[in-house]
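Undergrad: Any chance you can model this:
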Amino acid sequence: MSQQQRIKIARRIAEEFEDNQIINLGVGIPTLIPDYIEGKDVYLHSENGLLGMGPTPEEEFVNMDLISASKKPVSVETGASIFDSSDSFLMIRGGHVDVAVLGTLQVDETGEVANWAVPGQNILGVGGAMDLVAGAKKIIIATMHTSKDGTPKLLKKLTFPSSGVRKVDMIVTEHAVFEFKDEKMFLIEVLSDITLEELKEITPASYELSTKKLIRV
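TA: Predicted coordinates for the structure are as follows:
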């Protein structure tokens, strides 16, 4: 997994944002997104109790009392709010988050996501995964196309515990962008020099080419 691939995913997801949206950023690749939002007036939310998160601060301004859900240093925008984590979860559960950008372990071909536990491995806790899957108005998955050992993440059926019955709206990987409609998966963009045949080989999930023009970036 190269940093450039992670940044490519973050940049592409930032294109989906609209002015005045409240956007929750999960752990992993989503934490890169604040550095690549250009020309949009959005409010970045972190589940540990921050609304108005800004880009990564210069080293001289790093304050480890001011961190994201991934425990990475962040800056704050003018007018930002800092509050208790319980209030942050009230925002999520109350339907006040417009977009949640989440990492994942697996996604199936209907858009069901598994992003909190691997069977047989210890976990620290669920965190906000299930709340965000249930509470956000739109869910975008930011993920590498396969795991470090090459195991596919986009599957016909989940083999890890589900994060909830709510389905995701979009997946962005280093290779492609997929959208979901009526629990069907559609390829809408190719983001690398991979061929359609090669993409299918690493994507067990069934998907269709978009009825719109397929974009190759």
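
Undergrad: alpha carbons only for contacts and neighbour counts from here, please
TA: Will do.

Undergrad: what packs against the longest helix along the chain?
TA: When the chain is scanned for its longest helix (criterion: DSSP state H), the result is helix 3-14. If contacts are counted by 3 or more CA pairs under 8 Å, 6 or more residues apart in numbering; DSSP states H and E, helix 3-14 sits against strand 138-142, strand 170-172.

Undergrad: Please provide the structure for the following sequence as well, for comparison with the first:
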Amino acid sequence: MSLDKEELARLIAGDIPSGAYVNLGIGQPTTIARFLDPDSGVVLHTENGMLGMGEVVPAEQADWDLTNAGKQPVTELPGAAYFHHADSFAMMRGGHLDVCVMGAFQVSAGGDLANWHTGAPDAIPAVGGAMDLAVGARQVWVMMTLFTKTGEPKLVPQCGYPLTGKACVTRVYTELATFQLTDSGVQVSRTYGISFDELASRLDVPLSKV
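TA: Take a look at the predicted model:
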């Protein structure tokens, strides 16, 4: 069976290296915080100025002075630190984050990322800190559904939407498969509820097995 959102978040949490400094993008990636091992030493960063962020909490438990970049209430962990917005972006741009996990509208086989605008006339652009993270984080992972609601692949030969960053994505997690984007092409490291051959038949991107 394919993975549900919580299973996918748990999988990604388990792949984050111990002691890593990590930024979780707005939307689905925020759920990863719930599944991080407290003993892993992973430190979460949010671009609005916090290190040592915990998970999203219900509104009735909220301290509205503590929010993530998506304005969701979060907890603070022991040793948490707060700083100016400009300092936070300096961390992002300066290569101080080990991993960022973001959502995407499209990812190309070459690692190009499109996640801030579909180009539709009525769409509201939402770039936030995505461009800074795309070029500044040491590893850029994407967490997304593999297909749109109308069945079109989101892992594509070339992005058709405005780009957030070029050749920046190293790994793509979806409900059907995990992909490694390498200099030698797109490699499938794991599949969930689908065979490699069926997966290859549904995508226009050449695939190989890890």
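
Undergrad: Okay, helices next: where are they in the second structure?
TA: Ranges of helices within the second structure are 5-15, 85-93, 130-136, 196-202, based on DSSP H.

Undergrad: between those helices, which gets nearest to residue 167 of the second structure?
TA: helix 130-136 (9.2 Å; CA to CA).

Undergrad: Check the mean deviation of the closest one from the first structure.
TA: Helix 130-136 of the second structure: mean distance to aligned residues in the first structure after superposition is 0.7 Å, counting by mean CA distance after the TM-score superposition for the first structure.

Undergrad: so what secondary structure elements neighbour that helix?
TA: Checking 3+ CA pairs under 8 Å, 6+ apart, helix 130-136 of the second structure ends up next to helix 85-93.

Undergrad: What distance do you get for the nearest residue in space to residue 100 of the second structure that is not next to it in sequence to residue 64 of the second structure?
TA: Ranked by CA to CA, 6 or more residues apart in numbering and with sequence neighbours excluded, the top spatial neighbour of residue 100 of the second structure is residue 23, at 4.6 Å. Computed as CA to CA, to the nearest Å, the residue 23 of the second structure to residue 64 of the second structure distance reads 20 Å.

Undergrad: So for those two, which sits in the more crowded spot?
TA: Between residue 23 of the second structure and residue 64, residue 23 has the larger neighbour count (other CA atoms under 10 Å), namely 25 against 11.

Undergrad: show me the contacts for the aligned residue in the first structure for the more buried one.
TA: Aligned counterpart of residue 23 of the second structure in the first structure: residue 24 (TM-score structural alignment). Contacts of residue 24 of the first structure were listed using CA atoms under 8 Å, 6 or more residues apart in numbering, and they are 44-47, 97, 99-101.

Undergrad: can you rerun that using 10 Å?
TA: Taking CA atoms under 10 Å, 6 or more residues apart in numbering, we find residue 24 of the first structure in contact with 30-31, 43-47, 50-51, 53, 69, 92, 97-102, 132, 136, 139.

Undergrad: just residue 175 of the first structure next, same as before
TA: Here residue 175 of the first structure is in contact with 5, 8-9, 144-145, 189-195, 199, 217 (CA under 10 Å, 6+ apart).

Undergrad: Hmm, residue 163 of the first structure is touching residue 108, no?
TA: No. Taking contacts as CA atoms under 10 Å, residue 163 of the first structure lies outside contact range of residue 108: 11.7 Å.

Undergrad: what do those two both touch?
TA: residue 114.

Undergrad: which of the contacts of residue 175 of the first structure does the second structure keep?
TA: Contacts conserved in the second structure for the contacts of residue 175 of the first structure, counting by both residues aligned by TM-score structural alignment, their matches' CA atoms under 10 Å: 5, 9, 144-145, 189-190, 192-195, 199.

Undergrad: What about those, which one has the most neighbours?
TA: residue 9 (27 neighbours).

Undergrad: Identify the residue of the second structure aligned to it.
TA: Aligned by TM-score structural alignment, residue 9 of the first structure pairs with residue 8 of the second structure.

Undergrad: Not including adjacent chain positions, what is the nearest residue to its match?
TA: residue 175 (6.5 Å).

Undergrad: since we're on the one you found, how many residues are nearby?
TA: Applying other CA under 10 Å, I find that residue 175 of the second structure has 21 neighbouring residues.

Undergrad: Looks like it contacts residue 10 (just checking).
TA: No. Using CA under 10 Å as the test, residue 175 of the second structure is too far from residue 10 to be in contact (11.9 Å).

Undergrad: so what's the residue with the largest distance to the centre of the second structure up against?
TA: If you look at how far each residue of the second structure sits from its centre, by CA atoms, centre = their mean, the farthest one is residue 60, at 27.2 Å. The contact partners of residue 60 of the second structure, taken as CA under 10 Å, 6+ apart, are residue 73.

Undergrad: Identify the residues contacting the residue lying closest to residue 64 of the first structure once chain neighbours are set aside.
TA: Spatial nearest neighbour of residue 64 of the first structure, chain neighbours left out: residue 73 (5.9 Å); criterion: CA to CA, 6+ apart. Neighbouring residues of residue 73 of the first structure by CA under 10 Å, 6+ apart: 31, 54-59, 61-67.
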